[in-house]
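S.K.: Structure here, sequence nowhere to be found:
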């Protein structure tokens, strides 16, 4: 029998309505050397029975049952069973494109420095997607390569968690942590800030379900404030590790939220960059409000751009680059 090339790590909780289609998408993979660890996190519906029946029909599927403790516990439980060279994340309500596993394995083999690789997604059902959901999908699919992923990492998680395939050794070394904020974003930022490389296959290889009941919509750990706390924590560990003061570009709701989170770690803005005429010249929380051109004389060592919207951020990046500042060295965009 050929050696298993990839373990599929799939937490399951009350997914009876979506499991059959999800499992069918696994069976259609062109890469056949996979094994699926389905971690049932105390489901109260027919999920365990569906998985058990599937395991009888296909011996590559394995059901691991545990009491309900949440997604972090389920992921860490399942991770211990993964012994193949690669581990692919999957959610029980999503579908895989038939070439997903093959293309991501190939990408990792061609790029040995990559510790993980993501792919683009297609949200569904299309008719139920909100305008915000479509914008988020477009933003995710705008990440074309490793450089884009690093630049966008402080905005939000720049890759859909169930689209990731990891080098198993890296995933097991890092594991999933419980901090009360998104476990996927936490893992991605930990990996990036510790020098790991995450690549991208810029093809839509995952159909990513967008529903009102999705955990990312219902759990407090995925709310906006939780994302902000997560990025603030890792900014302090990395970009602001040696800098208690920074220049904050933007003091709208997004900027104020990040400023408050960074203040919990004794990081505060020395200056605030604004373009709003009424704010220029004011002093906000001890920080003078300046115009962008003042940065040429100030030459700060650390600039945190905290402005909502991809279009405004693109203009700010152009302005900072024109002034000679380098992204991820002198400034980051952290919306």
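M.R.: Now that the structure is in, tell me what you want to look at. Everything numeric in this text was worked out from a predicted model, so none of it was measured.
S.K.: When you work out contacts or count neighbours from here on, use the C-alpha atoms and nothing else.
M.R.: Noted.
S.K.: after the longest strand seen in the chain comes which helix or strand?
M.R.: The residue-count maximum for a strand in the chain (DSSP state E) belongs to strand 197-209. Once the chain leaves strand 197-209, the next helix or strand it forms, by DSSP states H and E, is helix 215-218.
S.K.: in the next helix or strand after that next one, what counts as buried?
M.R.: Next helix or strand after helix 215-218 toward the C-terminus (DSSP H and E): helix 224-237. Residues 226-236 are the ones in helix 224-237 that count as buried (16 or more other Cα atoms under 10 Å).
S.K.: Ok, stretch 17-30 next?
M.R.: 18-20, 22-23, 26-27, 29.
S.K.: from what I can see residue 202 touches residue 145, true?
M.R.: Yes. The pair residue 202 and residue 145 passes the contact test of Cα atoms under 8 Å, sitting 7.3 Å apart.
S.K.: want to compare, so here's the second one:
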């Protein structure tokens, strides 16, 4: 029996698919099955998949009409025979030792349930974007802790295609749920179920950045961002909040706008007291903009940090006045 099942959804990925498949087949750890699902591609993806399947009997091919990523992941998980599930994307590349290093860590740390890795970003984007996104993806995790605060506040800190996890915990959590940010939802549900998430401090994946990526596509009109904010609200509050909930948003820009829209929809009787912004004054969305220095004088129940550039400054200021992450604030972007 194979101890690992690598699952890779494919949708119109012919441009990068060969490199992704070959990086899995070239692993130093050999005992795995490789489930590749063609999710209704209209390009040459299925022909490329079948070409490799003829060469390597570890490949299991599923091909059908398009049903979306979450359906595809759950379908592959149900088919998988391995004790461990490995996520792989059709546009990324594994280093040859990836599976070996992850499975060895699992054998030595029986208490870990979900294991990610650091990544090396590459692709057709500027060097500045590569550095920025690599820094986001490569925040370190603490072993023996839930890492919930890191996952909520830094969102993209755990690269989904770097994950190896026990199939038993996916069965326990009943797989992925139908969110655009299905990975964030799974991590937070795992933590709530007292499961342990950790990340190796080694770059075992080349994580491709490009304009056709799922993250880019899902976030048109901020839909992906709004979905993630909703998931965080569900986790942090669990409907335990007063009707006269008053909040402020740190960041008077697109992130603040998306945050207000989701919070007002989720908490229909909530009230946005205003926005905090270091560089703006006046009003935003018909609410007053306050300076960071005035935050102590505002009456509120909670703060949502909705600025990426000013995130660390906002966290520092709120902690300085005695507020606690998650209890009193969290980052929505």
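M.R.: Okay, I see it. Everything numeric here is computed off the predicted structure, so don't read it as measured data.
S.K.: Could I get the full set of helices for the stretch 201-335 of the first structure?
M.R.: For the stretch 201-335 of the first structure, helices defined by DSSP state H, counting those that start in this stretch occupy the ranges 215-218, 224-237, 253-263, 295-298, 310-322.
S.K.: Could you point out which of those helices sits nearest residue 77 of the first structure?
M.R.: For these, the distance to residue 77 of the first structure is smallest for helix 215-218, at 18.8 Å, taking Cα to Cα.
S.K.: For residue 32 of the second structure, see how far away residue 262 of the second structure is.
M.R.: 42 Å (Cα to Cα, to the nearest Å).
S.K.: More neighbours: which of the two?
M.R.: More neighbours surround residue 32 than the other of residue 262 of the second structure and residue 32, with 23 against 18 (other Cα atoms under 10 Å).
S.K.: Which residue lies closest in space to the aligned partner of the more buried one in the first structure, excluding its sequence neighbours?
M.R.: By TM-score structural alignment, residue 32 of the second structure lines up with residue 34 in the first structure. Sequence neighbours aside, residue 6 is the residue nearest to residue 34 of the first structure in space, at 4.9 Å (criterion: Cα to Cα, 6 or more residues apart in numbering).
S.K.: contacting residues around the aligned partner of the one you found in the second structure?
M.R.: Matched to the second structure by TM-score structural alignment, residue 6 of the first structure sits across from residue 4. Going by Cα atoms under 8 Å, 6 or more residues apart in numbering, residue 4 of the second structure touches 31-33, 81-86.
S.K.: ok, 10 Å please
M.R.: 29-34, 80-86, 99, 103, 164-167 (Cα atoms under 10 Å, 6 or more residues apart in numbering).
S.K.: Please apply the same query to residue 105 of the second structure.
M.R.: Per Cα under 10 Å, 6+ apart, neighbours of residue 105 of the second structure: 99, 112, 115, 200.
S.K.: ok, the last one touching residue 115?
M.R.: Yes. Here residue 200 of the second structure lies in contact with residue 115, judged by Cα atoms under 10 Å, at a distance of 7.2 Å.
S.K.: Residue 268 of the second structure: how many residues sit nearby?
M.R.: Using other Cα under 10 Å: residue 268 of the second structure sits among 12 other residues.
S.K.: quick one: what helix or strand has the closest residue in space to residue 198 of the first structure that isn't next to it in sequence in it?
M.R.: Distances taken as Cα to Cα, 6+ apart put residue 116 closest to residue 198 of the first structure, at 4.8 Å, once the chain neighbours are dropped. Per DSSP H and E, residue 116 of the first structure falls inside strand 114-124.
S.K.: thinking again about what came up before, so which of the contacts of residue 4 of the second structure belong to strands?
M.R.: 32-34, 84-86, 164-166.
S.K.: Which residue lies nearest the spatial centre of the first structure?
M.R.: residue 157 (2.8 Å; Cα atoms, centre = their mean).
S.K.: so what's it up against?
M.R.: Counting by Cα under 10 Å, 6+ apart, residue 157 of the first structure makes contact with 140, 149, 182, 184-189, 227, 231.
S.K.: and which of those is nearest residue 329 of the first structure?
M.R.: Nearest to residue 329 of the first structure among those, with distances taken as Cα to Cα, is residue 149, at 15.2 Å.
S.K.: do you know how far that closest one is from residue 69 of the first structure?
M.R.: From residue 149 of the first structure to residue 69 of the first structure the distance is 31 Å (Cα to Cα).
S.K.: the more surrounded of the two?
M.R.: Set residue 149 of the first structure next to residue 69 and count neighbours by other Cα under 10 Å: residue 149 wins out with 22 against 10.
S.K.: Assign that one to helix, strand or coil.
M.R.: helix (DSSP: H, G, I helix; E, B strand; the rest coil).
S.K.: re earlier: nearest to residue 210 of the first structure, of the contacts of residue 157 of the first structure?
M.R.: Out of the contacts of residue 157 of the first structure, the member with the shortest distance to residue 210 of the first structure (by Cα to Cα) is residue 140, at 14.0 Å.
S.K.: Please give me every residue in contact with the alignment partner in the second structure of the closest one.
M.R.: Aligned by TM-score structural alignment, residue 140 of the first structure pairs with residue 137 of the second structure. Residue 137 of the second structure is in contact with 117-121, 131, 154-160, 207, counting by Cα under 10 Å, 6+ apart.
S.K.: From those, list the buried ones, please.
M.R.: Neighbour-count burial within the contacts of residue 137 of the second structure applies to 117-121, 154-160, 207; the criterion is 16+ other Cα under 10 Å.
S.K.: And the helices in the stretch 51-200 of the first structure?
M.R.: Using DSSP H, counting those that start in this stretch, helices in the stretch 51-200 of the first structure cover 71-79, 100-110, 131-141, 146-152, 168-174, 183-193.
S.K.: Those helices: which one's closest to residue 305 of the first structure?
M.R.: helix 146-152 (11.7 Å).
S.K.: Against which helices or strands is the closest one packed?
M.R.: When contacts are defined as 3 or more Cα pairs under 10 Å, 6 or more residues apart in numbering; DSSP states H and E, helix 146-152 of the first structure packs onto strand 114-124, helix 131-141, helix 183-193, strand 197-209, strand 331-333.
S.K.: for these, which one sits closest to residue 58 of the first structure?
M.R.: Between residue 58 of the first structure and these, the tightest spacing by Cα to Cα is seen for strand 197-209, at 21.9 Å.
S.K.: for that closest one, the distance to its chain's centre please.
M.R.: From the chain centre to the centre of strand 197-209 of the first structure is a distance of 11 Å (Cα atoms, centre = their mean, to the nearest Å).
S.K.: mean per-residue distance, that strand to the second structure?
M.R.: In the superposition against the second structure, strand 197-209 of the first structure averages 1.4 Å from its aligned positions (mean Cα distance after the TM-score superposition for the first structure).
S.K.: All set now, cheers.
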